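Undergrad: Sequence and predicted model, in that order:
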Amino acid sequence: MQAERGRLRSALIVRLNRGPGIVRSDDNRGTVHGRVALVLVDDVRSLQAEKTAAHSAGYPQCVRPGNVQAQGGGQMGFADKVVFVTGAGQGMGRAIVRHFGDAGACVVAADINADAAAAAVAGYGAKGLALACNVSDPASVKSAFDTVAERFGRLDVLINSAGIGSVDAFLDTPDDNWMRVIGVNLTGTFLCCREGARLMQKGGAKGAIINVSSTAAMSGEGPSHYCASKAGVMGLTRSIARELAASGIRVNTIVPGPTNTPMMAGIPDEWMQSMIKAIPLGRMCEPEEIARVAAFLASEDAGFITGQNIAVNGGMAFI
């Protein structure tokens, strides 16, 4: 955002993926730097016109919002922010994608199930991108973030929601199950944080990374591999929050209690009832409630919050 003669201006950034060209504003302020066109606009009407022109020309684009937003702009200033969500095919991940997408963000839904990822961004058109991604595989993760860089040129928000579990007693835990749960929940979070932070730094974004842990990390109530992996996520968040702060990247963890997601379907009923009885508010969390907390942590309203664990568990545990 720049000030000129007392007026506020916003920048419309257009990636020129189809060869050389130029995008011009109504007062000829359009400029091109390499394969990116930067158009400065003063008001909502100009911003809408430039977005329409870029879309008609076939150029995917996003907005660097200043104080000016397009009509129908998003909640908490997410209009055209680029948001990457893992585990986006169901449960919390899908709810998070829909929340940010409905708020006007460019949403990237990454999931090992490509069809589920595509369903998560249905209706968002060019502002939705579905990617098949195995977060435990470094090559798959790098490919996903490379695609985001090519499509949008930057990343503003990363939310690591991918997670798995397995019902195993400690002494009977197969090695493969241990490695699989740790690989997705902890290693996957590490890999995505690393690639996401690199893209944020490259694009100059003062971004936000939000990891998803679990109350089980504190209570120990759950299979050993799951509790260990989610405790590791909390430690990872604290470490990288310190390291990335100088780059303007904030990193926080959401720590949900029992949440009404498909993953809970595999838990024995007696465990489920015991968990609900331990929740003072007397019910499970809904995925949309997690999405709203993620939106807060990603917003400028949380601009001085980093390295924190935010419990969303109905009072069953205190951090």
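TA: Structure's in. What do you need? Since the structure is predicted, the reported quantities are computational estimates derived from the model, not experimental observations.

Undergrad: Every contact and neighbour count from this point should use C-alpha atoms.
TA: Will do.

Undergrad: Is it correct that G196 is in contact with D146?
TA: No - checked against Cα atoms under 8 Å, the pair G196 and D146 is beyond contact range at 9.9 Å.

Undergrad: So between these two, which is more surrounded?
TA: Neighbour count, other Cα atoms under 10 Å: between G196 and D146, G196 has more, with 29 against 15.

Undergrad: try this one side by side with the last:
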Amino acid sequence: MNQPTSLPRVRPATARTVLVTGGSRGIGLATAQLFADAGHRVAVTSRTEAPDDDRLLWVACDQADSDAVDAAYESIEAEIGPVEILVANAGITRDQLVLRMADDDFAAVVDTNLTGAYRMAKRAARPMLRARWGRLIFVSSVVGLLGSAGQVNYAASKAGLVGMARSLARELGSRGITANVVAPGPVATEMFGALNDEQQAAITDAVPLGRVAEPSEIAAAVAFLASDEGAYITGAVIPVDGGLGMGH
């Protein structure tokens, strides 16, 4: 029996306006390109780097800055319309053991990864409430469920996304807006590639499936939650981690 060589891509019944934060590379870029492949209008934000894909509207934005978030939304709305699907993917790391971690490094990671996602979701919710339709999808991490030595700040920020999404699911659900979390495990991105061979092997060995994910596999889970088929899922945490975080 022949096996499919790629995931099927279903054309959307309605083309939507999609915003992917941190969309210039890695998981964010793969997600933005999957939405563009499906015929949606797609904007991406990042602090400095434009994606190498002319189908994507790039807007420079540091989501730790409320004024920059408002300006980015105004630009996107003027170019391609109000955001209907938000993929809150942008994040940073400043890893260090807790006794050596500076307060500024803890605060910076939480402000970007958690408070920044809140700023993005709050601004996206306005037009979604008027339209009585919307998708809020937060990219967390298995680290937010399991914890990780040297990543107290990152794990706290990613765990916080779960509580935020579930609160938004309860607050906005009556208006046709869903809020969900995708929690990836290790993914073949530049961050993973920067690790040495021993570190990569240790991480891969801990995954029951014995490999790291491709960015496209995370993107596929995000796209499903944004689709009409995912309309009755809200407040969920979807692990895409090869079994690493099972039971959480």
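TA: Yep, it's here. Source: prediction; values computed, not measured.

Undergrad: and E221 of the first structure, which of the three is it?
TA: With DSSP: H, G, I helix; E, B strand; the rest coil as the basis, E221 of the first structure sits in coil.

Undergrad: What's it aligned with over in the second structure?
TA: Using TM-score structural alignment, the partner of E221 of the first structure in the second structure is S148.

Undergrad: Please name the residues that touch the closest residue to its match other than its chain neighbours.
TA: The shortest distance from S148 of the second structure to any residue other than its chain neighbours is 6.9 Å, reached at A155 (Cα to Cα, 6 or more residues apart in numbering). When contacts are counted by Cα atoms under 8 Å, 6 or more residues apart in numbering, A155 of the second structure touches 141, 143-145, 147-148.

Undergrad: where do the strands sit along the first structure?
TA: Applying DSSP state E to the first structure gives strands spanning 3-4, 7-8, 10-15, 31-33, 36-41, 61-64, 82-86, 106-111, 128-132, 157-160, 208-212, 250-256, 309-312.

Undergrad: which part of the second structure lines up with the third one?
TA: Alignment note (TM-score structural alignment): strand 10-15 of the first structure is unmatched in the second structure.

Undergrad: helices or strands up against that strand?
TA: Secondary-structure packing of strand 10-15 of the first structure (3 or more Cα pairs under 8 Å, 6 or more residues apart in numbering; DSSP states H and E): strand 36-41, helix 44-56, strand 61-64.

Undergrad: go again using 7 Å as the cut-off
TA: strand 36-41, strand 61-64 (3 or more Cα pairs under 7 Å, 6 or more residues apart in numbering; DSSP states H and E).

Undergrad: The fourth one too?
TA: With contacts defined as 3+ Cα pairs under 7 Å, 6+ apart, the packing partners of strand 31-33 of the first structure are strand 36-41.

Undergrad: give me the stretch of the second structure that the strand it packs on matches.
TA: The aligned range for strand 36-41 of the first structure is empty, by TM-score structural alignment.

Undergrad: where does that strand sit relative to the chain's centre, distance-wise?
TA: Strand 36-41 of the first structure has its C-alpha centroid displaced from the chain centroid by 25 Å (Cα atoms, centre = their mean, to the nearest Å).

Undergrad: ok, now which ones touch the aligned partner of F138 of the second structure in the first structure?
TA: Counting by TM-score structural alignment, F138 of the second structure corresponds to N211 in the first structure. N211 of the first structure makes contact with 159-161, 252-254, according to Cα atoms under 7 Å, 6 or more residues apart in numbering.

Undergrad: would you turn those into TSV with neighbour count?
TA: Below are the contacts of N211 of the first structure laid out as TSV (neighbours: other Cα atoms under 10 Å):
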residue	neighbour count
I159	30
N160	27
S161	26
N252	26
T253	27
I254	26
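
Undergrad: Quick one: those residues as TSV, columns for distance to D176 of the first structure too.
TA: As requested, the contacts of N211 of the first structure are exported to TSV (distance: Cα to Cα, whole Å):
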residue	distance to D176 of the first structure
I159	26
N160	23
S161	22
N252	29
T253	27
I254	27
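
Undergrad: Tell me which two of these sit farthest apart.
TA: S161 and N252 (12.6 Å; Cα to Cα).
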